[in-house]
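> Next one to model:
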Amino acid sequence: MSNSAKKLILASTSIYRRELLERLRIPFDVISPKVDETPLPGESTLELALRLAKAKAAAVAKDHPEAWVIGSDQVADLHGAAIGKPGNFERAMAQLQLMRGATVIFQSALCLMKGDAETTVNVPTEVTFRMLSDDVLEAYLHAEEPYDCAGSAKSEGLGISLLESIKSNDPTALIGLPLIVLSGLLREAGFVIPAKK
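Down below sits the predicted model:
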């Protein structure tokens, strides 16, 4: 069966995840999942990322039982505390000051679902931030404006200059969608990557 005969949906509002999925050159639709992303009491960052990835896929899959649905979520973990999307300059600055010289684990969870079939995995990325002055952090924020990125450090852009090191089995996980794992799951589901011309 060709890829065009299979329906694939990305359950996401993230332009970054959409751009990443486009790399695989498979036709897909994008539907915004309606999911409350509030952490549960006592929930770890890993549990939160996995739960939200599955919830996003499930929210869209229930209305599209014929489709394979991708849900994904990322939570930045600093010493066990979740660091979310800052939303504005002040919160982004506070995040970067807090993470200065520290190691942050980015939990990048992924769920592929169709009907009762579901696989949910997590790809952690260990990121160590440089010790940089407030002036450098401020200049970065004004240049990049990464207010919609967990942890404020957009590694695919200028944010890479804030980092000392990145350790991961999948370089795309840090951007928000682990394509190495996802391409394996899609092949198992019958998608052809790369597609035949």
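> only C-alpha atoms for contact and neighbour calcs from this point on.
Will do.
> Just give me the residue closest to the centre of the protein.
Centroid-nearest residue in the chain, with CA atoms, centre = their mean: Gly176, separated by 2.4 Å.
> ok, it to Arg100 distance?
If you measure Gly176 against Arg100 using CA to CA, to the nearest Å, the figure is 21 Å.
> Report the secondary structure element holding Gly71.
Here Gly71, judged by DSSP states H and E, is contained in strand 68-78.
> now that strand, how far from the chain's geometric center?
From the chain centre to the centre of strand 68-78 is a distance of 5 Å (CA atoms, centre = their mean, to the nearest Å).
> And this one, please, so the two structures can be compared:
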Amino acid sequence: MSTTPLAGIDLVLGSTSRYRAELLARLTPRFRQQAPGVDETRVPGEAPATLAARLARAKARAVAARNPGSVVIGSDQVAALDDQVLGKPGEAARAEAQLAACSGRRVVFHTALCLADARGAEVRLHEAADTTEVLFRRLDAGEIRRYVEREQPLDCAGSFKSEGLGITLFERIDNADPSALVGLPLIALCRLLRAAGIVPL
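Next comes the predicted model:
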């Protein structure tokens, strides 16, 4: 297989997330962002890992269809407390309630990745998944309130930012790729790029 440098690719991040953009910028400054416009409604009974994989694939396909000749990155993350999916809180009261529910418990983050290679006649998909387990400390109402006031994690699944002050909420993090918890697993992404004949370095 012939290889192409990453800098020579029309790379599109199928997400408007600034967190994912900041991670991707660690690999290359040359990429575009585009909203996938995908319905993210969970199918009744759908497992969190299955939901993340389905949405990552749908996002990559949707953006690739609008950008022939490009390589598109689709990613999705689902946080689960037991079987309950923790969405983005959107408001302080919901963020505080989420963190109170997570206190002293283990939350699993399923991060799915799909690379859609639209450079040929047919779109080729390369997929990967990462699982991160976060064990929360026992948190009291005062520190939860102060955390939410200070960091405003209202657009983050699970109501925290692990790359910021959210790290103070945890007892431990178990994962293979630290970047996955932020929303874009870079180790897996590099592996998928190489599988598509694209050299990250």
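> one step back: can you tell me the mean distance of the strand holding Gly71 of structure 1 from structure 2 after alignment?
Once the two models are superposed, strand 68-78 of structure 1 sits on average 0.4 Å from its counterpart in structure 2 (mean CA distance after the TM-score superposition for structure 1).
> so where in structure 2 does that strand end up aligned?
Under TM-score structural alignment, strand 68-78 of structure 1 corresponds to residues 71-81 of structure 2.
> Tell me, how many residues neighbour the alignment partner in structure 2 of Glu126 of structure 1?
Structural alignment (TM-score structural alignment) places Glu126 of structure 1 against Glu133 in structure 2. Glu133 of structure 2 is flanked by 17 other residues according to other CA atoms under 10 Å.
> For Glu133 of structure 2, give its distance to Arg106 of structure 2.
7 Å.
> now Leu165 of structure 2
When distance is defined by CA to CA, Leu165 of structure 2 is 18 Å away from Arg106 of structure 2.
> When the two are compared, which one has more neighbours?
Neighbours around Leu165 of structure 2 and Arg106, counted as other CA under 10 Å, are more numerous at Arg106. The numbers are 19 against 14.
> if we look at the top helix by length along structure 1, which residues are touching it?
Taking residue count as the measure and DSSP state H as the definition, the longest helix of structure 1 comes out as helix 45-61. Under the criterion CA atoms under 8 Å, 6 or more residues apart in numbering, residues 11-12, 31-35, 37, 39-40, 67-77, 80-82, 107-115, 120-122 lie in contact with helix 45-61 of structure 1.
> tilt between it and strand 68-78?
Counting by axes from the mean of the first three to the mean of the last three CA atoms, to 10 degrees, helix 45-61 of structure 1 lies at 160 degrees to strand 68-78.
> on that earlier part again, is the match of Glu126 of structure 1 in a helix, a strand, or coil?
For Glu133 of structure 2, the secondary-structure state derived from DSSP: H, G, I helix; E, B strand; the rest coil is strand.
> Map Ile180 of structure 1 across to structure 2 for me.
Under the alignment (TM-score structural alignment), Ile180 of structure 1 maps onto Ile187.
> Check the secondary structure at its match for me.
Assigned state for Ile187 of structure 2: helix (three-state reduction, three-state DSSP).
> check contacts around it.
For Ile187 of structure 2, the contacting residues are Asp177, taking CA under 8 Å, 6+ apart as the criterion.
> Could you do Ala139 of structure 1 as well?
Ala139 of structure 1 makes contact with no residue under the criterion CA under 8 Å, 6+ apart.
> Which helix or strand contains the equivalent of it over in structure 2?
Taking TM-score structural alignment, the alignment pairs Ala139 of structure 1 with Arg146 from structure 2. When elements are defined using DSSP H and E, Arg146 of structure 2 is found to belong to helix 141-151.
> now Gly45 of structure 2
With elements taken from DSSP H and E, nothing contains Gly45 of structure 2; it lies in neither a helix nor a strand.
> That one corresponds to which position in structure 1?
Alignment note (TM-score structural alignment): Gly45 of structure 2 maps to Gly42 of structure 1.
> and what of Glu22 of structure 2?
Following TM-score structural alignment, the counterpart assigned to Glu22 of structure 2 within structure 1 is Glu19.
> Run a quick neighbour tally on that match.
Applying the criterion other CA under 10 Å, we find 11 residues in the vicinity of Glu19 of structure 1.
> Check Lys54 of structure 1 too.
Counted with other CA under 10 Å, the burial measure for Lys54 of structure 1 works out to 24 neighbours.
> That one corresponds to which position in structure 2?
In the superposition onto structure 2, Lys54 of structure 1 corresponds to Arg57 when matched by TM-score structural alignment.
> What of Ser152 of structure 1?
Per TM-score structural alignment, Ser152 of structure 1 is aligned with Ser159.
> Report the contact partners of the residue lying closest to Asp77 of structure 1 once chain neighbours are set aside.
Using CA to CA, 6 or more residues apart in numbering and skipping residues adjacent in sequence, the residue nearest Asp77 of structure 1 is Ile105, 5.0 Å away. By CA under 8 Å, 6+ apart, Ile105 of structure 1 lies in contact with 76-78, 124-127.
> Is the equivalent of Thr168 of structure 2 over in structure 1 part of a helix or strand, or is it coil?
Taking TM-score structural alignment for the superposition, Thr168 of structure 2 sits opposite Ser161 in structure 1. Three states are possible here, and by three-state DSSP the one that applies to Ser161 of structure 1 is helix.
> Done for today, thanks.
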